[in-house]
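*Asks:* Let's see this in three dimensions:
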Amino acid sequence: MPFTLVGLCGYREEIRKSRFITFAAPITSPAEAQAFIEQHSDLDATHNCWAWKLGDQYRSNDDGEPGGTAGRPILAAIEAQACDQVVVLVIRWYGGIQLGTGGLARAYGGGANKCLQSADKTELISRVALHCTCAFAELALLKLRVAESGGLINNESFTANGVELQLAVAEAQIQTLQAQLADLSRGRIVLVRTDGADNT
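*Replies:* This next block holds a predicted model:
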């Protein structure tokens, strides 16, 4: 079962006079990953190496370290910790002693591993994207039922006739939720699937 992080976490260590600081955070898009890397990179550091994973998408960067000694070990750490929707940035200040390619891979991968191990994580639940409409008077109860089912309301828009909602609900909860919403609306509220699953 994949996990993501609850929030930002960090880890610091010194290896043979080089300082390493690792930051990790949850992400929901490649753009968010890049924004995090730009925001937390230290331009005065020797290297800002990173990796992120978002479902089937992933990227890594050695930022001037020998090829495969930084970005890939960071990505391997993300996968080893069963994490997804996560970005990890490892910043290095060179201390004058070369670590060699094996030492670099251990330093970057190890820092990422330790950072992710100590982070607060939450299980990623695969939810199905749905939409429905309801009357204004039914909205509060609908929201309560969706929350009780562990679902999410991703968007709501008010129209002249009521409210249109975009939901994300775990497959196992859809039937029960549909029955509850039909009860509260005398059968008017119908959950309709939209394409694609929403892993949140």
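
*Asks:* From here on, just use CA atoms for contacts and neighbour counts.
*Replies:* OK.

*Asks:* so how far is stretch 75-92 from its chain's centroid?
*Replies:* Its chain's C-alpha centre and that of stretch 75-92 lie 11 Å apart, by CA atoms, centre = their mean, to the nearest Å.

*Asks:* now for it, what's the gap between its first and last residues?
*Replies:* Using CA to CA, to the nearest Å, one end of stretch 75-92 lies 17 Å from the other.

*Asks:* Show me which residues of that stretch are buried.
*Replies:* If you call a residue buried by 16 or more other CA atoms under 10 Å, then stretch 75-92 has these buried ones: 75, 77-78, 81, 83-92.

*Asks:* now do stretch 123-141
*Replies:* For stretch 123-141, a neighbour-count test (16+ other CA under 10 Å) marks 124-125, 127-135, 138-139 as buried.

*Asks:* go on, stretch 142-160?
*Replies:* Neighbour-count burial for stretch 142-160, counted by 16+ other CA under 10 Å, picks out Leu142, Lys143, Arg145, Val146, Ser149, Gly151, Leu152, Ile153.

*Asks:* what do you get for stretch 41-59?
*Replies:* Counting neighbours by 16+ other CA under 10 Å, stretch 41-59 gives Ser41, Thr46, His47, Asn48, Cys49, Trp50, Ala51, Trp52, Lys53, Leu54 as buried.

*Asks:* Next, the second sequence, to be compared with the first:
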Amino acid sequence: MEKPFLTIAQATQYELVIKKSRFICSLQRVTTEEAAQDFIKQVQDKNRKANHNCFAYLVGDHDQVQRESDNGEPSGTAGVPILESLQLAKLHNVVAVVTRYFGGIKLGAGGLIRAYSNVTTQAVHQAGIVQRLRQRQLKITVSYRQHDALTYYLKEHQLAIAGEEYGVNVITNVLVNEEATEKTIASLQNRFNDQLTIEKAGQHFHEVPYQPNQD
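*Replies:* Just a heads-up that it's a prediction; the model follows:
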């Protein structure tokens, strides 16, 4: 079974203060590496006086592009923890920039890794996670005589009507999850004794809130 495609619900910013150092994680959805780089530059420009603007991003349905940077922090203490936090949440198409304003107290390698990891994880929790569902549009042609029965059936099976067209017959548009398309068509034809004309139309993406414990 294909793994769910998850990403953040919205852009957000989250701050942690650890031993007087401020760690500010900025999260943004992106679909290209260029967009990720643009966002990183925006955060850097807004925080020119910061000691570090470390980042990580994952781009592509299968994370074809993955990048991370310690931006001057000791090697492996910032970029990798940020990236691993995004991966642990199973996110795609997201960029995280963690800005650090040094507070004068050194944290050590372990402290830095925990700080960058924790602020990223907390930012993800604040942003929320959504699952992207691939849906297929079905155009169902039904007679006026059977229209009420079809409407009742769709409501009963929690299939939302995406619009209707009225002519000689009624064309009812419905969106169903891609993997349920054939089963839905078979159920409809069985219920209405093959008296419906059902055409597969375009694909759409729909996002629904996601809780990690759903897996």
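
*Asks:* Please state their TM-score.
*Replies:* The TM-score (TM-score structural alignment, normalised by the length of structure 1) is 0.67; 163 aligned residues with a CA RMSD of 3.4 Å.

*Asks:* Regarding Gln166 of structure 1, what is its secondary structure?
*Replies:* Of the three states, Gln166 of structure 1 takes strand under DSSP: H, G, I helix; E, B strand; the rest coil.

*Asks:* list the contacts for the residue nearest the centre of structure 1?
*Replies:* Nearest to the centroid of the C-alpha atoms of structure 1, with distances taken as CA atoms, centre = their mean, sits Gln85, at 2.8 Å. Counting by CA atoms under 8 Å, 6 or more residues apart in numbering, Gln85 of structure 1 touches Thr4, Pro26, Ile27, Thr28, Ser29, Trp52, Lys53, Leu54, Gly55.

*Asks:* gap between the aligned partner of it in structure 2 and Asp70 of structure 2?
*Replies:* The alignment partner of Gln85 of structure 1 in structure 2, by TM-score structural alignment, is Asn93. Asn93 of structure 2 sits 20 Å away from Asp70 of structure 2, going by CA to CA.

*Asks:* check contacts around the nearest residue to Leu175 of structure 2 once chain neighbours are set aside.
*Replies:* The spatial neighbour of Leu175 of structure 2 that comes closest, neighbours along the chain excluded (CA to CA, 6 or more residues apart in numbering), is Gln137 at 4.6 Å. Contacts for Gln137 of structure 2 (CA under 8 Å, 6+ apart) come out as Asn173, Val174, Leu175, Val176, Lys200, Ala201, Gly202, Gln203, His204.

*Asks:* rerun that using 6 Å as the cut-off
*Replies:* Remark: with contacts taken as CA atoms under 6 Å, 6 or more residues apart in numbering, Gln137 of structure 2 is in contact with Val174, Leu175, Ala201, Gly202.

*Asks:* Same check on Lys46 of structure 2?
*Replies:* Under the criterion of CA under 6 Å, 6+ apart, Lys46 of structure 2 has no neighbours.

*Asks:* how about Cys115 of structure 1, what's its partner in structure 2?
*Replies:* Under TM-score structural alignment, Cys115 of structure 1 pairs with Ala123 in structure 2.

*Asks:* next one: the helix or strand containing that match to chain centre, how far?
*Replies:* Here Ala123 of structure 2, judged by DSSP states H and E, is contained in helix 108-127. Put simply, helix 108-127 of structure 2 sits 20 Å off its chain's centre (CA atoms, centre = their mean).

*Asks:* Touching that helix from outside, list them.
*Replies:* Contact with helix 108-127 of structure 2 is made by Ile8, Ala9, Gln10, Thr12, Tyr14, Cys25, Thr77, Ala78, Pro81, Ile82, Ser85, as judged by CA under 6 Å, 6+ apart.

*Asks:* do the same with stretch 76-85 of structure 2
*Replies:* Applying CA under 6 Å, 6+ apart, the contact partners of stretch 76-85 of structure 2 are Cys54, Phe55, Ala56, Glu68, Ser69, Asp70, Leu112, Ile113, Tyr116, Ser117, Thr121.

*Asks:* okay, those in JSON lines with distance to Asp148 of structure 2 next?
*Replies:* Supplementary listing: the contacts of stretch 76-85 of structure 2 in JSON lines, determined by distance: CA to CA, whole Å:
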{"residue": "Cys54", "distance to Asp148 of structure 2": "58"}
{"residue": "Phe55", "distance to Asp148 of structure 2": "55"}
{"residue": "Ala56", "distance to Asp148 of structure 2": "53"}
{"residue": "Glu68", "distance to Asp148 of structure 2": "56"}
{"residue": "Ser69", "distance to Asp148 of structure 2": "59"}
{"residue": "Asp70", "distance to Asp148 of structure 2": "61"}
{"residue": "Leu112", "distance to Asp148 of structure 2": "63"}
{"residue": "Ile113", "distance to Asp148 of structure 2": "60"}
{"residue": "Tyr116", "distance to Asp148 of structure 2": "57"}
{"residue": "Ser117", "distance to Asp148 of structure 2": "55"}
{"residue": "Thr121", "distance to Asp148 of structure 2": "49"}
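
*Asks:* so which of these would you say is closest to Ala149 of structure 2?
*Replies:* Checking those against Ala149 of structure 2 with CA to CA, the nearest one is Thr121 at 48.4 Å.
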